[in-house]
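[1] Next come a sequence and a model predicted from it.
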Amino acid sequence: MALPHDSNETSYLLPPNNEDWGRQTIPDFVYGQKDLMAEGIQWPRNAPGIPDALPQSPFDAALCSAWKQRVELGLFRYRLRELQTQILPGAVGFVAQLNVERGVQRRPPQTIKSVRQAFDPVQFNFNKIRPGEVLFRLHREPDLPGTLLQEDILVVINVSPLEWGHVLLVPEPARQLPQRLLPGALRAGIEAVLLSLHPGFRVGFNSLGGLASVNHLHLHGYYLAHRLPVEQAPSEPLDPGGHLHLLQDLPAPGFLFYTRGPGPDLESLISRITGHQPDQLQV
């Protein structure tokens, strides 16, 4: 089971006195190979609501409890209510949500002039967030396979949430990396999905020019209690091994990458994807 360093139990909650938040050490969420091997995760017959309604992994429990506390402490720009959601008519069945407060109260996006724009420390970045916005740090145990450089990933709240549990996965913010998908960041995103028992936990990346609003490397993660059309779209294999597919019957073209799980297959998949970086990616 995933555990913090040097402890059998941890709390991802902030202390009562906000003056202590900056002095509190960021808790580690440490995970290993066995935490990524859950099987049989399926949508229930009745679509779930918030993640509390379904069995939770240690990752889900840590994220949801810490996120809920930050809501109660008023650290978000607005309090997320139940969103008006509709499945649009038509063959595709798009999921549409109305989130007026995000449109009005979110931080204005940065001006993006190039997909290769350099990091600008003067602009807003994740080194400028309040201490209370950090939930925990994702840390891989040494037993996990892989040749990619180990990176600690901060899990922080998105103060203008799209949905319940909306967080940002930020790889080592002090390195001041621009918003370009790197192998370590992609691996962290895929492993975050594998750490969750909720079928609607999503991780996505949008590039500069692909609606990214902050030029500081990050991925999004949140719970969406609805199946998406891409989950059931047919696909055509493009390579003999069946690792690369072309999605079909969707309004926009897309690729499906398949892997059996953590290990050499996943490392190869990550290298393949980051060698041909898409503007937007969801897993």
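    That came in fine, so what should we check first? Residues are numbered from 1 along each chain as shown.

[2] C-alpha from now on. contacts and neighbour counts both.
    Fine.

[3] How is the residue most central in space within the chain assigned, secondary-structure-wise?
    The residue lying closest to the centre of the chain (C-alpha atoms, centre = their mean) is Gly221, at 2.5 Å. Secondary structure, DSSP: H, G, I helix; E, B strand; the rest coil: Gly221 is strand.

[4] let's bring in a second one:
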Amino acid sequence: MVSVTQIEGEYPFPKQNAGSEQSKCHKMPFAGITTHVYQLGSPAEGNGGLGGFSYTAEDRQSLLDALLLSQWEDHAWKGQLKYDVTSCEIKVIGGGKNFITQLNENWNSNFLTEFENNVLQPLESIRSSYMKTHKEDILFCIAHGEKESSEIIFSTVVPKDGILVLVNANPVEYGHVFLIPYKIHQLSLSLDKKMFGLITRIAVEVNNCSFRIFFDHSASTCSDQIYFQASYFVNPLPVEVLPTVPVYGDALTTGICICEVADYPLKTLVFMSNNLKALADMVAEICSTLHKHNAAFNLLISDCGTKTFLFPQAHKVLMGCHLSAWECGGYFVYGTKSDFDCVSEVEIIKSMASISLDNSSFQALKQLCCNIAKKLIFQDE
């Protein structure tokens, strides 16, 4: 159950004059900025609580889903996006994979690089200059609350820890936003279990099967900071509807299932569970291990947080060949009519296969994932 309540002073926000730490403006880019804060509820243990939160389907629209869509649509109506993504032509490529393509002649293929250069900085914080001049890009913030039910706190200061939700002015699809985890007003540099659990909670609370969260980790990325993206897709992405081959576990005995996506040009694993705390912990540890080894990979979180797809990529990304998470899922954007008209399934398959792991490397990855899953399940027993 969720409620909308306008209150003041019930959450431990940092005060405006809270000593030397608050006075370090170069590490406090949120100083003086107010926004709406969505506080996640903290259900009691044993009641789907944080010790093992689970997904429960609901028919009505969730509070977080309504907040995200209303804030994003408000920006769109005010003309603060570069284009109307709903007017872009969409088609399904003929063939067995049913890849989805979009024609967007206003598409900026460098928008992620520009975002990282303009918003993020090496000093582990969001650029203060950006925050001062682009306050309108902040839709709201998501943070842990102390009450059992989730709620919105209107027009308050940004909490010390949480997820900053920024609009993406170059949307790939409807509702496209950046999800930027931070702690003590500094950006996160690693994928830890707490952060990934919070990201998974967002998917759970949105509770909309069209909502998907993406993460890109390139070995050649120009930024060390961790951030996610999210968007709404009316139809399932091609990778989501393909058959899978079990690799480890099942829902009845282990509670977590690891599968390989069958007959896909990019070797892909999918992790599934209704125990989202266990699922988030496992995926976080896998990603942390890959991050430490400077491996390139992408994530797709779907089905309200109950599924996470892992797309490992070969180190050819060091030569500039890297697919985004939505491209790994089978969704491609083209900036010219000629490219859009000429693209074929053969061409897309060739592009995917060129950055896919070889058989031995993929086998090693599967073994790593199984070992981590076994370790976490053993710890919980």
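    Sure, I can see it. Keep in mind that what you see is a predicted model, and the values were worked out from it rather than measured.

[5] ok, back up a step: what about the closest residue to the residue nearest to the centre of the first structure other than its chain neighbours, which helix or strand?
    Closest residue in space to Gly221 of the first structure, ignoring its immediate chain neighbours: Val203 at 4.3 Å, by C-alpha to C-alpha, 6 or more residues apart in numbering. For Val203 of the first structure, the element it lies in under DSSP states H and E is strand 201-206.

[6] quick check: that strand aligns to which part of the second structure?
    Counting by TM-score structural alignment, strand 201-206 of the first structure falls onto residues 211-216 of the second structure.

[7] Assess the claim that Leu377 of the second structure and Gly249 are in contact.
    To be clear, residue 377 of the second structure is Ile; Leu isn't right here. No: in this structure Ile377 of the second structure lies outside contact range of Gly249 using C-alpha atoms under 8 Å: 10.4 Å.

[8] For the equivalent of Val159 of the first structure over in the second structure, give me its contacts.
    The alignment partner of Val159 of the first structure in the second structure, by TM-score structural alignment, is Ala169. Contact analysis of Ala169 of the second structure by C-alpha atoms under 8 Å, 6 or more residues apart in numbering lists Gln80, Leu81, Lys82, Tyr83.

[9] tell me the strands in the stretch 251-381 of the second structure, going along the chain?
    Applying DSSP state E, counting those that start in this stretch to the stretch 251-381 of the second structure gives strands spanning 257-261, 269-272, 296-302, 307-313, 331-334.

[10] now do the stretch 51-200 of the second structure
    Under DSSP E, counting those that start in this stretch, the stretch 51-200 of the second structure gives strands at 89-92, 100-103, 138-144, 151-157, 161-167, 174-183, 186-187.

[11] looking at the first structure, which residue ends up farthest from its center?
    In the first structure, Pro240 marks the outermost C-alpha relative to the chain mean, sitting 30.4 Å out by C-alpha atoms, centre = their mean.

[12] mind checking how far the alignment partner in the first structure of Ala76 of the second structure is from Ser207 of the first structure?
    Using TM-score structural alignment, the equivalent of Ala76 of the second structure in the first structure is Val71. As judged by C-alpha to C-alpha, to the nearest Å, Val71 of the first structure and Ser207 of the first structure stand 28 Å apart.

[13] same question, Gln123 of the first structure
    Counting by C-alpha to C-alpha, the gap from Gln123 of the first structure to Ser207 of the first structure is 17 Å.

[14] In terms of packing, which of the two has more residues around it?
    Under the criterion of other C-alpha atoms under 10 Å, the comparison of Gln123 of the first structure against Ser207 puts Ser207 first, with 24 against 13.

[15] Go ahead and confirm the more buried one touches Gln280.
    Yes: using C-alpha under 8 Å, Ser207 of the first structure is in contact with Gln280, at 6.3 Å.

[16] packing partners for the longest helix seen in the first structure?
    Counting residues, the longest helix in the first structure under DSSP state H turns out to be helix 58-72. Here helix 58-72 of the first structure touches strand 134-140, going by 3 or more C-alpha pairs under 8 Å, 6 or more residues apart in numbering; DSSP states H and E.

[17] Between strand 153-157 and the strand it packs on, find me the angle.
    Relative orientation of strand 134-140 of the first structure versus strand 153-157 (axes from the mean of the first three to the mean of the last three C-alpha atoms, to 10 degrees): 150 degrees.

[18] Just give me the mean distance for strand 134-140 of the first structure relative to the second structure.
    Superposing on the second structure and averaging over aligned pairs (mean C-alpha distance after the TM-score superposition for the first structure), strand 134-140 of the first structure comes out at 1.2 Å.

[19] next one: that strand to chain centre, how far?
    Taking C-alpha atoms, centre = their mean, to the nearest Å, one finds strand 134-140 of the first structure lying 12 Å from the centre of the chain it belongs to.

[20] So which residues make contact with it?
    12-13, 26-32, 63, 66-67, 150-157.

[21] Can I get the buried part of the residues you listed as one ChimeraX selection?
    In ChimeraX, this line selects whichever of the contacts of strand 134-140 of the first structure come out buried by 16 or more other C-alpha atoms under 10 Å:
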select :12,13,26,27,28,29,30,31,32,63,66,67,151,152,153,154,155,156,157
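
[22] Going along the chain, name the helices of the stretch 1-150 of the first structure.
    58-72, 100-105 (DSSP state H, counting those that start in this stretch).

[23] once aligned to the second structure, how far is the last one on average?
    This means helix 100-105 of the first structure. With mean C-alpha distance after the TM-score superposition for the first structure, helix 100-105 of the first structure averages 3.9 Å from its match.

[24] If you count neighbours, what's buried in that helix?
    If you call a residue buried by 16+ other C-alpha under 10 Å, then helix 100-105 of the first structure has these buried ones: Glu101, Arg102.

[25] So what's the gap between it and the chain middle?
    21 Å.

[26] Which residue, neighbours along the chain excluded, lies closest to Gly261 of the first structure?
    Nearest non-adjacent residue to Gly261 of the first structure (C-alpha to C-alpha, 6+ apart): Met37, at 7.5 Å.
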